[in-house]
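J.: missing the sequence, but the structure's below:
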């Protein structure tokens, strides 16, 4: 049996776009200050002002010509880039997040099947789309690029294929502001010359192990001894072999807003005092607020849950006048609801919980479109 005989049947009837913004953070900074386009721009804290610390978030293409890329120590930019060209700009994640929301609104005009990878990157399954059956995948990709450019002034690159793996390779191949399509009949030829170290999931350690097995090229990989290879690389090796044959069955998973966020605990020793109960409620509300802040969300309804030592369970809810992301508001409401349960405290409380619902993405709600506009 050949290696391919061990692999699942390929699925080639999907139409998937991988869209990746070009030097996203740096490009946003250049829109804010066009003079930066003439400089080697590095988005990071200046290590000369930060005790030598700092990691590069991203860099513009001018800086990349000097070998300066994201995730490198910021000191590398000082070493590689001439002083008269180098400019450091502190990351402005609030603005990046806002622009990202605007771009994702454009995605939703094309399809509901949008899987966000990062602020600047997403997969779109456009097998069924909202713009019409007469639109080809290339039409849809072009529409996305042009709409994003018109409304934000930013460029992006897209890869088009029948699965996520090849679509991502396509967007990387075309940068910047490019478009690559990889059809099923083109996949083998495209992958033949593609460096193994650039396959997603192949880092330095995995590459070293592949070299130890005399695997350096795509041809080496697809002709391995399947038994030895799977014994040594296990599931990761099986996935890598699938990719080498252009197989990736992973679906595009649409990002869904969670319906609620909450925290509850069951106590071994029942609680009998409001002081201790309120102390627990404060911890829960702080944790909920941290979750909402991390995901840039607000909530409008607070739900309180209590169970006494006789296993009687009750819930109460209260909707706030405005959506909030502050634990203070949640805590005040939870304490008010707790005050209704004096009898349960006398018997002993075995479980307390707080959750919030009616979740809103407040940055989309407050955003004024377009954030940037080009003529």
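T.: On my side now, so go ahead. As the structure is a prediction and not an experimental result, all values here were calculated from the model.
J.: contacts and neighbour counts: CA atoms only from here.
T.: OK.
J.: Identify the residues contacting the helix or strand encompassing residue 318?
T.: Assigned by DSSP states H and E, residue 318 falls within strand 313-324. Here strand 313-324 makes contact (CA atoms under 8 Å, 6 or more residues apart in numbering) with 298-307, 333, 337, 360.
J.: change it to 10 Å
T.: Under the criterion CA atoms under 10 Å, 6 or more residues apart in numbering, residues 289, 292, 297-308, 329-330, 333-334, 336-338, 340-341, 344, 349-362 lie in contact with strand 313-324.
J.: and the residue nearest to residue 237 when sequence neighbours are not counted, how many neighbours does it have?
T.: Closest residue to residue 237 apart from its sequence neighbours, by CA to CA, 6 or more residues apart in numbering: residue 230 at 5.9 Å. Residues near residue 230, counting by other CA atoms under 10 Å, number 15.
J.: And residue 29, by the same measure?
T.: Look at residue 29: counted by other CA under 10 Å, it has 23 neighbours.
J.: Where does it sit, in terms of helix or strand?
T.: Following DSSP H and E, one finds residue 29 within helix 24-32.
J.: I'd say residue 289 and residue 328 touch.
T.: Yes - counting by CA atoms under 10 Å, residue 289 touches residue 328, with 9.0 Å between them.
J.: what about those two, which has more around it?
T.: Using other CA under 10 Å as the criterion, residue 289 and residue 328 rank with residue 289 on top: 23 against 14.
J.: leaving aside the residues next to it on the chain, what's closest to that one?
T.: residue 327 is the one closest to residue 289 (CA to CA, 6+ apart), at 5.2 Å.
J.: Touching, that neighbour and residue 335? I think so.
T.: No - Residue 327 is beyond contact range of residue 335, at 11.9 Å (criterion: CA under 10 Å).
J.: here's the one I want to compare it with:
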């Protein structure tokens, strides 16, 4: 596919709404005694992993995916609270109902964030910026929680913008500021550039969008493979992904952190069967099956390993999931004692390839 070189024919009005420290904020809302205090949702001082941290805890460096033990070291006064996903889902549904008051084009990314395409909206309002302000106010009124938002010409820039004025703020990057904004941005802040890619770019003296823009498409594809075209276009303000209201699930799984580390595969088999049972329940609920099974192993030193296998047929039963996961477990010797196991299925039977008309968007007029 030939690269698109001009973003002006693909301008839309996209809002990315991101709830502020969602799980932790819900806990502080429901339990006023936690307000103003550093809390971690999930984990504990001995085991487990932090699912979310309040802004008071983040000041100490506590963040999601951190071990509870490390979080407690960073913040001795940290309060651990158990996750309540049913409550988070309940509030998330209320928030989504607000989104649909403005547009049918809503793409949830998780319980606490979503993209909205308000190019054409139910309010017939020309300003995406004012709509974002109104949506955030409605969320506050209906849930008592704060949300931040990013507003721009596509999903990529809107996602970056939503993080700029957090918490409880918003940022608009209008069409005439997109290029300068991206050129001045550190590449590590580009959504989708992970730690390894960042390190590789830094080693190539690519520190900002302007540096990235100097690279030819051939150079980027040579160094970053298929992602080269993506980097070539996003730094030019081009991101052609539509807001997808019916986002297709790509994978489904479950995992479990153990109360003690295991060194022998034999002792892990029972845990693996329990995880397989949970995966089966989730597959049935979503009415899907998968061909590719992945076993996730997190060791006691927090290093993570994955082992995958693609079958010639779809599976969804716990017995088959367990047998295939067990084969992956014994595939090679464990590197260390294990604190977590997870099983996921991908290559699901709900995936239907869709041809996208990349050139159907029309240039919009201000205001933005």
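T.: That came in fine, so what should we check first? The structure presented is a predicted model; accordingly, all values stated were derived computationally and were not measured.
J.: Now do the helices in structure 1.
T.: For structure 1, helices defined by DSSP state H occupy the ranges 24-32, 61-64, 75-80, 93-110, 137-152, 164-173, 187-192, 204-212, 218-222, 226-244, 274-294, 327-338, 342-347, 362-366.
J.: So which other helices or strands are in contact with the longest one?
T.: Here helix 274-294 of structure 1 touches strand 260-271, strand 298-308, helix 327-338, helix 342-347, strand 349-360, going by 3 or more CA pairs under 10 Å, 6 or more residues apart in numbering; DSSP states H and E.
J.: how does it look with 7 Å?
T.: Helices and strands touching helix 274-294 of structure 1, by 3 or more CA pairs under 7 Å, 6 or more residues apart in numbering; DSSP states H and E, are strand 260-271, helix 327-338.
J.: and what of the second one?
T.: Packing partners of helix 61-64 of structure 1 (3+ CA pairs under 7 Å, 6+ apart): strand 40-43.
J.: The strand it packs on: average distance to aligned residues in structure 2?
T.: Compared with structure 2 after fitting, strand 40-43 of structure 1 deviates on average by 0.7 Å (mean CA distance after the TM-score superposition for structure 1).
J.: Give me the contact list for that strand.
T.: With contact meaning CA atoms under 7 Å, 6 or more residues apart in numbering, strand 40-43 of structure 1 is reached by 26, 56-60, 62-63, 85-91.
J.: Going through these, which ones are buried?
T.: Neighbour counting by 16 or more other CA atoms under 10 Å classes 26, 56-60, 62-63, 86-89, 91 among the contacts of strand 40-43 of structure 1 as buried.
J.: what does the helix holding residue 29 of structure 1 correspond to over in structure 2?
T.: Counting by TM-score structural alignment, helix 24-32 of structure 1 pairs with residues 22-30 of structure 2.
J.: By how much does that stretch deviate from structure 1 on average?
T.: For stretch 22-30 of structure 2, the mean deviation from structure 1 after alignment is 0.4 Å (mean CA distance after the TM-score superposition for structure 1).
J.: buried stuff in that stretch?
T.: Within stretch 22-30 of structure 2, the residues scored as buried using 16+ other CA under 10 Å are 22, 23, 24, 25, 26, 27, 28.
J.: State the distance from the aligned partner of the residue nearest to residue 237 of structure 1 in structure 2 to residue 2 of structure 2.
T.: Under the alignment (TM-score structural alignment), residue 230 of structure 1 pairs with residue 221 of structure 2. Separation of residue 221 of structure 2 from residue 2 of structure 2 (CA to CA, to the nearest Å): 13 Å.
J.: can you check residue 49 of structure 2 too?
T.: 44 Å.
J.: The two - which one has more neighbours?
T.: The residue with more neighbours, out of residue 49 of structure 2 and residue 2, is residue 49; 22 against 5, by other CA under 10 Å.
J.: isn't the more buried one right up against residue 63?
T.: No - Residue 49 of structure 2 is beyond contact range of residue 63, at 9.7 Å (criterion: CA atoms under 7 Å).
J.: what sits against residue 243 of structure 2?
T.: Contact analysis of residue 243 of structure 2 by CA under 7 Å, 6+ apart lists 105, 106, 107, 115, 116, 117.
J.: No further questions, thank you.
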